[in-house]
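[1] give me coordinates for this.
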Amino acid sequence: MDGDTKHLIYRIALPEECSRIREALETFFYPEALLNVSYTDQQTAAPAEEEVQHTLSLVQQGMAAIAIDTNDHNQQIVGVSIARCVKPDTCDDLLQEAASLLGHGKRVEQLKLQAHLERLANVCGRFRVRRSYHVFVLAVEPTRRRNAIGQKLLEFQLARAKTLGYQVVSADFTGEQVARIGARLGMRCVSALPLDQYWNSAGERLFVAPEGMPGDRTVCTYARYVSGVGDK
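    All right, here's what the predicted structure looks like:
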């Protein structure tokens, strides 16, 4: 629903807010996150606990931005964006982590898929940098969408990346609407992977978007130099 956004504030999430951020992620991120709901070998679409803990660890590192409704007496979190540091050897690190986990569960297969996405995008190699500030969570509470909250969160993350000394910001998008946000901020698509073209090392296709799921079934990685932050 469209509405006044003057009462919204954007800031870095505090470590003590992890429980609130987890609640927000479980409410309006994971139920729609393509790499979460498309995993076929699962009884429910609940995220792997290891995935949740890894994501929350990045809040502790100051890489999460939130949008808060100051008109709400509970100061409701209505938008979340979380980033991680990507380096040239991140692909190898992800595969090593997957190998260290026994079995072939959801977290293992997600790590393998993330490694494949990192290899395809090769952001550090393309931009000739030693690290990238990679946004992998950009979520807005459904009733607050179409109010540019997602764009403002991404702009906030661009500024945060500059503050932390990053030269490049990258992001994974899984739908046209959110990809347009990246394009408006001067990001360009460097790789695209339709899920129906991904098989793991055993030749298994374990990520299939549910029937009737809105949006695209392609994971696109966008990137840009930080430079002046807001310049297009």
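[2] make it CA atoms for all contacts and neighbour counts henceforth
    OK.
[3] can you show me the helices along the protein?
    Listed in chain order, the helices found in the chain under DSSP state H are 18-28, 34-37, 49-60, 90-100, 106-121, 123-127, 149-163, 176-184.
[4] residue 11: which of these is closest?
    Across these, residue 11 has its closest neighbour in helix 149-163 (7.9 Å, Cα to Cα).
[5] the structure of the following sequence is requested for comparison with the preceding one:
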Amino acid sequence: MSAAVDMDEIKISVATVDDSERLLKFLHVHYYREEPLTVGCEPPEPDAADENFLLSNLPHGTCVMAMHEGRIIGAGVAGPKMPDEADHLFEEAERLAGSKWGCILGLLAIVERDANVFQRYNVNKALHVHAIGVDSSLRGRRIGERIVTALAARGRELGYPVFTSDCTSVYSARMMKRLGFELLNRMPYTDYVDAAGKQLIKPPAPHEFVETYVLRL
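    Model prediction:
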């Protein structure tokens, strides 16, 4: 299938609420199955709250899809975040304690607090990418880079001063480096433990860290 796709024929467009069903179906196959936070804790499937959160970004006009002949071959989900993001994440993690999504939010809250993007960059809002998925048969053809570039352009168009990403995967981190993002913070997965010292999220190798990257827009 990959040989049949002409890279020049790929079109990237802004995703809308009407795309919710097919976007989520695509992400289940080409994002969630390999996403380190998702596969790093049980059960292997994402919580409904996780799915609903991703789809909640669509009304902002900050998500994109890479299309080829009417088929999604890549997608990027991004949305706004404000200076109170860390507090919000800690509150949501506490509210959803005991659930898979609550566990994931707990880690993301720590990452957000420690990255401290708003103070370090002296900004009052940011565009944050939450998920990037590329058709597994088309990996290695820089479709992910095109998606991130399109998201950054959308962020500039909408007046966001910075674009951020918490890279849970070593592969997404490498991509952000290639695209000129600045590494702002690194958190080892082994640091995220419960009161008894048990590691809460254990992604498979080679994923060892969550790395926060920032690009000035």
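[6] ok, back up a step: mind putting the helices of the first structure into JSON lines with mean neighbour count and distance to residue 143 of the first structure?
    What follows is the helices of the first structure, written out as JSON lines (neighbours: other Cα atoms under 10 Å; distance: least, Cα to Cα, whole Å):
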{"stretch": "helix 18-28", "mean neighbour count": "17", "distance to residue 143 of the first structure": "10"}
{"stretch": "helix 34-37", "mean neighbour count": "22", "distance to residue 143 of the first structure": "20"}
{"stretch": "helix 49-60", "mean neighbour count": "16", "distance to residue 143 of the first structure": "24"}
{"stretch": "helix 90-100", "mean neighbour count": "16", "distance to residue 143 of the first structure": "35"}
{"stretch": "helix 106-121", "mean neighbour count": "20", "distance to residue 143 of the first structure": "29"}
{"stretch": "helix 123-127", "mean neighbour count": "17", "distance to residue 143 of the first structure": "34"}
{"stretch": "helix 149-163", "mean neighbour count": "20", "distance to residue 143 of the first structure": "11"}
{"stretch": "helix 176-184", "mean neighbour count": "16", "distance to residue 143 of the first structure": "16"}
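[7] distance of the spatially most central residue of the first structure relative to residue 101 of the first structure?
    By Cα atoms, centre = their mean, the first structure has its centre lying nearest to residue 136, at 1.7 Å. Distance of residue 136 of the first structure to residue 101 of the first structure, computed by Cα to Cα, to the nearest Å: 22 Å.
[8] show me the contacts for the residue mapped onto residue 16 of the second structure from the first structure.
    Using TM-score structural alignment as the criterion, residue 16 of the second structure maps onto residue 14 of the first structure. Neighbouring residues of residue 14 of the first structure by Cα atoms under 8 Å, 6 or more residues apart in numbering: 59-60, 62.
[9] show me the subset of these that the second structure keeps too.
    For both residues aligned by TM-score structural alignment, their matches' Cα atoms under 8 Å, a contact is called conserved when the aligned residues also meet in the second structure; among those this holds for 59-60, 62.
[10] may I see the helices of the first structure organised as a markdown table, with distance to residue 1 of the first structure added?
    What follows is those, written out as a markdown table (distance: least, Cα to Cα, whole Å):
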| stretch | distance to residue 1 of the first structure |
| --- | --- |
| helix 18-28 | 15 |
| helix 34-37 | 23 |
| helix 49-60 | 28 |
| helix 90-100 | 39 |
| helix 106-121 | 33 |
| helix 123-127 | 36 |
| helix 149-163 | 12 |
| helix 176-184 | 16 |
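[11] out of these, flag the one nearest residue 10 of the first structure.
    For those, the distance to residue 10 of the first structure is smallest for helix 149-163, at 7.1 Å, taking Cα to Cα.
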